[in-house]
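Chemist: Quick one, what's the 3D model for this:
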Amino acid sequence: MEREEVQAVIFDWAGTTVDYGCFAPVHAFVETFRRRGIEITAEEAREPMGLAKIDHIQSILGMRRIKDVWNAAFGNEPNEKDAQALYRDFEATIFKVLKYHAKPIPGVVELVSQLRKQGIKIGSTTGYTREMIAVVAEEAEKWAYKPDSIVTSVEVPSGRPAPWMCLQTAINLQVYPLSKMVKVGDTVSDIEEGISAGMWTVGVLKGGSEIGLSEQEITNADPYQLQAKMRRAENRFLMAGADFVIDEIGDLLEIIDRINHRLIERKDSFIG
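Modeler: Down below sits the predicted model:
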């Protein structure tokens, strides 16, 4: 008889399982625009985080301030041709830094080991292309992190917030119903992706893009300011519909227990 428990967890990559603070894409986006003479802030670079990278660039170009700056610099608002040119530059830039931002976030390797002991499969989705994530995955494996499945946004009809990467992961892992799968990520688009797929959703704060701080910055931060920042990020996740929000990735084990309890209750209620 099939267990009424979580069967699989789908993790995001940068900011969730590797690259504490999600800095590789931020640096690449900022540098890509700077080469065109357009200065964007780290906050602007982070705002669309989680999307497919071409969608991310188009989202930045759609920001009112960026449109105005671009228009002042080039005499017209950015168009699709500009977006494609920026994306090519972004690819060249990020490939230079990916391998240096692939170390697993503290607690990830231990968490995955514990999940596997419970018979839970490990999937992953990403806004990186297959070529990009191949670099990250190769480095992460050296640190003992290797998910059972990797699905990228360019291998499905569309990336986040659409459900396709999660659905393809379910196929790859041969897990159903989707109510027995959990999507974990550090961005609002991760949560939206999981909701679209009908899965449980969990937002992660420390190490993620919504907080956007390095380990050292979190250690050195004023505790009251850090808590305020974390609660604002938590509210964004909850407003997006997240089922749970955790301070750090290692807290997921407790959430899995809570979901399992709810799944069993749901079944008992249905039978009753």
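Chemist: alpha carbons only for contacts and neighbour counts from here, please
Modeler: Fine.
Chemist: pretty sure L226 is touching T219, no?
Modeler: No: contact criterion Cα atoms under 8 Å: L226 and T219 do not qualify, at 9.6 Å.
Chemist: The two - which one has more neighbours?
Modeler: Here L226 and T219 are compared on neighbour count by other Cα atoms under 10 Å; more neighbours surround L226, at 18 against 11.
Chemist: which residues does the more buried one contact?
Modeler: Applying Cα atoms under 8 Å, 6 or more residues apart in numbering to L226 gives the contacts I218.
Chemist: and with 10 Å instead?
Modeler: Counting by Cα atoms under 10 Å, 6 or more residues apart in numbering, L226 makes contact with K206, I211, L213, E217, I218, T219, N220, R232.
Chemist: What is the nearest of those to P106?
Modeler: K206 (10.3 Å; Cα to Cα).
Chemist: Need the nearest residue in space to the closest one, chain neighbours excluded.
Modeler: Nearest non-adjacent residue to K206, counting by Cα to Cα, 6 or more residues apart in numbering: E248, 5.2 Å away.
Chemist: Do I have it right that that neighbour meets L205?
Modeler: Yes: here E248 reaches L205: they are 6.0 Å apart, a contact under Cα atoms under 10 Å.
Chemist: Another for comparison:
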Amino acid sequence: MTELAVFDMAGTTIDDRDEVYRVLREATEREGARYSDEVFQQWMGTEKHWAIENLLRLGGVEVTEEVHERAWQWFRTELARTYTENPPTPLPGIEDALTTLRERGIRVGLTTGFSREIAELIYSTMGWKQGETFDASSTGDEVPSGRPAPDMINTVMDTLGVTDRSAVVSVGDTSADVQSALRAEVTAVGVLTGHLTRADFEAEGAHLVLDSVADLPAVLAERTPAAVSE
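Modeler: The predicted structure is shown next:
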């Protein structure tokens, strides 16, 4: 039986109009970085401070501490501004799905490549509260390594005292989400609310691909953990 469902935020549970990716790309390009859409997509869902460093380097910029810090601070300021002026909203059916899972005794965790300050801004603007909407959260700046490392999933599990990895599903819309789940040895679920196709997720090794997080409660109700992970 599933004990814990862990969810990514942007593109998985919330609609931020892709602002995080606009701001991430602009933060590096304004420093002179140039790279393809395919290269950029590989860094979607990862911890943003790390992503900026790597995108700068891949974009041909000599990454000094000054350059990296300047790009990072611009990213933080611009993202906070755009999220304050035009806050993200829950994707359709997400809040009902999270409520249904918690009512069934399945705890809900949120993970994100955002920093804690941005995550808390999003929670407050949407009225999401720990203990009511979700049970625990972990952000990319609070763990040794962000996605695709499994650290955030492990942190949520530790926080909630969940030890049975076969009883955990982790849901996301990016390659990094799937790889993080696989490294955590939990069931990896891809959702088609981001930029990847079903074929993309299958190539990444996702155990299950859904149209939306809104479909998850029904799927978990119909399947045993063993069936989900086949």
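Chemist: Tell me the spacing between the residue lying farthest from the centre of the second structure and L56 of the second structure.
Modeler: Centroid-distance maximum for the second structure: E62 at 28.4 Å, with Cα atoms, centre = their mean. Distance of E62 of the second structure to L56 of the second structure, computed by Cα to Cα, to the nearest Å: 8 Å.
Chemist: Quick check: neighbours shared by those two?
Modeler: In contact with both E62 of the second structure and L56: E31, G32, A33, H68, using Cα under 10 Å, 6+ apart.
Chemist: Mark which of those residues are buried, thanks.
Modeler: E31, A33, H68 (16 or more other Cα atoms under 10 Å).
Chemist: The first structure: helices as residue ranges?
Modeler: Counting by DSSP state H, the segments of the first structure that form helices are 24-34, 42-46, 53-61, 64-74, 80-94, 108-117, 130-142, 164-173, 188-196, 215-220, 223-240, 252-271.
Chemist: about what we covered before: the residue farthest from the centre of the second structure reaches T28, doesn't it?
Modeler: No: under the criterion of Cα under 10 Å, E62 of the second structure makes no contact with T28, lying 11.7 Å away.
Chemist: Overlap in contacts, those two.
Modeler: The contact lists of E62 of the second structure and T28 share E53, L56, H68, where a contact means Cα under 10 Å, 6+ apart.
Chemist: so what's the last one up against?
Modeler: When contacts are counted by Cα under 10 Å, 6+ apart, H68 of the second structure touches A27, T28, E31, H49, W50, I52, E53, N54, L56, R57, V61, E62.
Chemist: hmm, back to that, from the buried ones among the shared contacts of E62 and L56 of the second structure, which is closest to L182 of the second structure?
Modeler: H68 (30.0 Å).
Chemist: which residue in the first structure lines up with that closest one?
Modeler: Taking TM-score structural alignment, H68 of the second structure has A83 as its aligned residue in the first structure.
Chemist: And for I14 of the second structure?
Modeler: Using TM-score structural alignment, I14 of the second structure sits opposite V18 in the first structure.
Chemist: just V143 of the second structure next, same as before
Modeler: Using TM-score structural alignment, V143 of the second structure pairs with V156 in the first structure.
Chemist: Next, count neighbours for the closest residue to L91 of the second structure other than its chain neighbours.
Modeler: Excluding the flanking residues, the one nearest L91 of the second structure by Cα to Cα, 6+ apart is I14, at 5.0 Å. If you count neighbours by other Cα under 10 Å, I14 of the second structure ends up with 19.
Chemist: which ones are touching E117 of the second structure?
Modeler: R76, A80, T139, D141.
Chemist: can you check L24 of the second structure too?
Modeler: 40, 43-44, 48-49, 51-52, 55, 71-72, 74-76, 78-79.
Chemist: Which residue in the first structure aligns with it?
Modeler: Under TM-score structural alignment, L24 of the second structure pairs with F29 in the first structure.
Chemist: can you check G105 of the second structure too?
Modeler: By TM-score structural alignment, G105 of the second structure lines up with G119.
Chemist: hmm, back to that, counterpart of the residue nearest to K206 of the first structure in the second structure?
Modeler: Looks like E248 of the first structure aligns to S212 there (TM-score structural alignment).
Chemist: I'd assumed A218 was in contact with its match.
Modeler: No: at 11.4 Å, S212 of the second structure does not count as touching A218 under the criterion of Cα under 10 Å.
Chemist: ok, the two, which is more surrounded?
Modeler: S212 (22 against 12).
Chemist: So the more buried one versus T111 of the second structure, what's the distance?
Modeler: For S212 of the second structure relative to T111 of the second structure (Cα to Cα), the value is 17 Å.
Chemist: Sounds good, over and out.
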